[in-house]
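> fold the following for me, if possible:
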Amino acid sequence: MSASGRPLLKPNTVKTYKPALRRLEEWAGKHPVAFVTAARVTALRKAVARPIADGGLGHAGAHHLLKTLRLVMAFAESEDIIPKGSNPATSFGLGAPPSRKVIWTPEDDAAFDAAAYDLGLPSMALARELALFTAQRESDLIAFTEGQLTELEIFDRGTRELLAGEDGKVMGWTFAQEKTSDDDADTWMEIPIEPKLLVKVNAALRRNRARDRAAEPRRLLSYVIVDEDNDGIPFNERRFIRRWNKVIDHAVKTTGRKSMENLVWHDLRRTRVVRLRRRKMPKEMIASITGHSLAAIEAMLKVYGPVDPTITAAAIASSLDTPAATPIADEQEKSA
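Predicted structure coming up:
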């Protein structure tokens, strides 16, 4: 807490660090801070940096755990619990993992949805589609209620006609996107939902509303994404990830697509950014959809931009001395 009583960390930041802090607490036990020596940090690194299959946390998980330990010990320094300059985790001997480069393919999309319906979990298929369309975090999406689906004021006539439903209204998902950094203000998002996807959202709300009203006690607020394995109640994040992994496992089992084992929710946000960029959408427009900062968008595109086939094709086409003839042009020349 700050001197004014305001939390120093955003709730999402707290959730990010909580698992690592819990592991560190189990590791250190009731020992005083002096127990954490450079030698013990090295021993911890060797134990957790092993592959997950061998009982470790893997490179990324181990790096996050040790980075959290470094932050904890830096706090101990700042509070004079340990001497200044004595942080044993300052250099823990494990470099940052490489940037994650996984994106979803259309085949992954189809396999996931088929697995979700096969398991009787249509909400998970809708969650994937909404995630890819809106590029939002799972914490925001599982909190999507009927009250957040509102009519948007779109003044450009052409845009409004493209996005309007049969009733002529443009409906969208409105919510405050909470930032993990205390330096950034929460962003108010208003994301229009295109008509075909809106039909699915409304159908889900009708199903969920009927289930909610029949529940005992009655549930008066309906959510778009619910847990069909648990009487259609709203998800918390831990339960949502369990269902997500269940669908991924089923998709791998039924399709043989072993590569899907590496897919996580956050990859959908990155996939949306990459697919939009391949449509030559400006970075500023992409950021207005996702809520990312321009710096974050640029960081993603720095990884994918150089190998983007659309950009590569445009570069090759512009390098040709004579534009390649098209079949249509050939036919017109013959008929002349």
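> can we go C-alpha only for contacts and neighbour counts from here?
OK.
> surely Val201 and Ile225 touch.
No: between Val201 and Ile225 there is no contact, the gap being 9.0 Å when judged by CA atoms under 8 Å.
> intersection of neighbour lists for those two?
Counting by CA atoms under 8 Å, 6 or more residues apart in numbering, the residues touching both Val201 and Ile225 are Leu126.
> second input sequence below; structure requested for side-by-side comparison:
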Amino acid sequence: MRVNLKGVHRVRKTLANGRTITYHYAWRGGPRLEADPGSPEFHQQYVAAHDVQKQRPIETLAAVFLAFEQSSDFTSLAARTRKDYAKHLKHIETEFGDFPISALADRRTRGEFLAWRDRVGTASQRTADYRFAILARILSWALDRGLVTANPCKRPGRLYRSTRAEFVWKDADETAFYERAPEHLHLALKLALWTGQRQGDLIALPWGAYDGRYIRLTQNKSRSKVGKRTPKRVVIPVGAPLREALDALKAGYETAGMPLPATILLTERGHSWTSDGFRATWRKACAKAGVEGLTFHDLRGTVVTRLAIAGASVPQIATITGHSLKDVEAILDAHYLMRDPEMAEAAISMLERDRKL
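Below you'll find the model as predicted:
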């Protein structure tokens, strides 16, 4: 019986004679397993390697990073989050893999970590903040489990500050996208503008989430500290323009005698989207449409703005988008409605109607 061994790292190599072989390691960076995969000897070598690893004292941060990657806190993250973590963790480990755990309690250590963040920040403040947040999260996890005695990275503040006040899709941007972007992306824009949901939730949205009146979905994005997912269930009434588009598409499948696909949004070839595939295609479509400086995520704030201008209250907006009340208020106060003339005009119109009564 073949046993699936967790964490085995595979590396493919092309030999001088052109033949390709695969080397197997007990884990990424671990010892190589010489036996044939699937054999009893292979399993014995794997178990022996991990036994040695467990007995080895945790003396440097490299061991902490490895323990975190093997924990449920890491493996339970969304696939994209794990991918992002792994990419940045390589840079963190290069810098601090040999850092002694015993030095974490030294007060000078925090300064050393912050100096590293500042160096990374000279190239990208957002990257620096993200890597530092990952390091802080891992050390917090390790502290809770007694692997380290201090976390000198907690509450560091942020280098990157951005209100994105001007990053709102205007009517002209929407019109340009519908006129010039590929037709198979039109429904994605309409879904985003009438639900206020994130890209990942919309490209994974199944037809079963739509019942003709409502879209029901469970959001799968962090709402607190980095990497900590707290899924939230939202029920969104479907506005007439979106309902007409969905009903027409659904009727088209029925007329053609075709079963509904797994997801509502599909690629040009009729396949479900991958996150990276959609992101790249969306970026090219925006460039073709002349929509510059705006991302798909900006549509989420745009919906908050439009709902507020239409007269929706903060609780009503939060019910639709899934934001907390505090987040909606922050968006309206500092991010998207900073002295927005449309909001001012709507307010004056309301006052005019009131004074005519």
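> which one of Val201 and Ile225 of the first structure has more residues nearby?
Ile225 (27 against 20; other CA atoms under 10 Å).
> for the stretch 51-200 of the first structure, which segments count as helices?
58-78, 106-118, 122-134, 138-141, 157-163, 195-214 (DSSP state H, counting those that start in this stretch).
> and those helices: which comes nearest Pro19 of the first structure?
helix 58-78 (8.8 Å; CA to CA).
> who touches that closest one?
17, 20-21, 23-24, 45, 48-52, 56, 82-90, 92, 94-97.
> could you redo the last one with a cut-off of 6 Å?
Ala20, Val48, Ala49, Arg50, Pro51, Ile52, Ile82, Lys84, Asn87, Ala89, Thr90, Pro97 (CA atoms under 6 Å, 6 or more residues apart in numbering).
> can you get me a residue count around the alignment partner in the first structure of Val304 of the second structure?
Structural alignment places Val304 of the second structure opposite Val273 in the first structure (criterion: TM-score structural alignment). Residues near Val273 of the first structure, counting by other CA under 10 Å, number 24.
> now Ser124 of the second structure
By other CA under 10 Å, neighbour count at Ser124 of the second structure equals 14.
> which residue in the second structure lines up with Met283 of the first structure?
Careful, residue 283 of the first structure is Lys; it's not Met. Aligned partner of Lys283 of the first structure by TM-score structural alignment: Val314.
> what's the separation between its match and Thr20 of the second structure?
60 Å (CA to CA, to the nearest Å).
> more neighbours: those two, which one.
Val314 (19 against 10).
> Arg306 of the second structure versus that one, what's the distance?
12 Å.
> next one: Phe42 of the second structure
60 Å.
> strands of the second structure, start to end?
Applying DSSP state E to the second structure gives strands spanning 9-14, 20-25, 32-33, 214-219, 232-237.
> picking that back up, more neighbours, Phe42 and Arg306 of the second structure?
Arg306 (21 against 18).
> residues in contact with the more buried one?
Arg306 of the second structure neighbours (CA under 6 Å, 6+ apart): none.
> and with 10 Å instead?
The contact partners of Arg306 of the second structure, taken as CA atoms under 10 Å, 6 or more residues apart in numbering, are Val168, Trp169, Lys170, Leu193, Trp194, Ala312, Ile317, Tyr336, Leu337, Glu342, Met343.
> go on, Arg277 of the first structure?
Arg277 of the first structure neighbours (CA under 10 Å, 6+ apart): Thr271, Lys283, Met285, Ile286, Ile297, Leu301, Tyr304, Gly305, Asp308, Thr310, Ile311.
> which one is the counterpart of Ala114 of the first structure in the second structure nearest to, not counting chain neighbours?
Matched by TM-score structural alignment, Ala114 of the first structure corresponds to Glu179 in the second structure. In this structure, Glu179 of the second structure finds its nearest non-sequential neighbour in Ala289, 7.5 Å apart by CA to CA, 6 or more residues apart in numbering.
> neighbours around the counterpart of the one you found in the first structure, how many?
Mapped onto the first structure by TM-score structural alignment, Ala289 of the second structure lines up with Ala251. For Ala251 of the first structure, the count of nearby residues is 24 (other CA under 10 Å).
> residues touching Ala251 of the first structure, list them.
Contacts of Ala251 of the first structure by CA under 10 Å, 6+ apart are 108, 110-116, 118, 245, 257-258, 260-261.
> do Glu93 of the second structure as well
Neighbours of Glu93 of the second structure in contact, by CA under 10 Å, 6+ apart: Leu61, Ala62, Ala63, Phe65, Leu66, Phe99, Leu135.
> inside helices: which ones of those residues?
If you go by DSSP state H, the contacts of Glu93 of the second structure have Leu61, Ala62, Ala63, Phe65, Leu66, Leu135 in helices.
> of those residues, just the buried ones, ChimeraX syntax please.
Filtering those down to the buried ones (16 or more other CA atoms under 10 Å) takes a single ChimeraX command:
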select :61,62,63,65,135
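> can you add distance to Ser272 of the second structure and give the ones in helices among the contacts of Glu93 of the second structure back as TSV?
What follows is those, written out as TSV (distance: CA to CA, whole Å):
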residue	distance to Ser272 of the second structure
Leu61	40
Ala62	38
Ala63	38
Phe65	34
Leu66	33
Leu135	34
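> the corresponding residue of the second structure for Leu197 of the first structure: neighbour count?
Taking TM-score structural alignment, the alignment pairs Leu197 of the first structure with Leu242 from the second structure. Burial measure for Leu242 of the second structure: 17 neighbouring residues, criterion other CA under 10 Å.
> my guess is Leu242 of the second structure meets Ile236, correct?
No: between Leu242 of the second structure and Ile236 there is no contact under CA atoms under 10 Å: 11.5 Å.
> now list whatever residues contact both of those two.
Joint contacts of Leu242 of the second structure and Ile236 (CA under 10 Å, 6+ apart) are Trp194, Thr195.
> Thr105 of the first structure -> the second structure?
So, by TM-score structural alignment, Thr105 of the first structure is matched to Lys170.
> what about that match, how many residues nearby?
13.
> quick one: contacts for it?
Val291, Leu299, Thr302, Arg306.
> tell me, what residue is most central in the first structure?
His266 (2.7 Å; CA atoms, centre = their mean).
> contacting residues for the residue lying closest to it once chain neighbours are set aside?
Closest residue in space to His266 of the first structure, ignoring its immediate chain neighbours: Arg137 at 7.1 Å, by CA to CA, 6+ apart. For Arg137 of the first structure, the contacting residues are Ala131, Gln177, Glu178, Trp265, His266, Leu268, Arg269, Thr290, by CA under 10 Å, 6+ apart.
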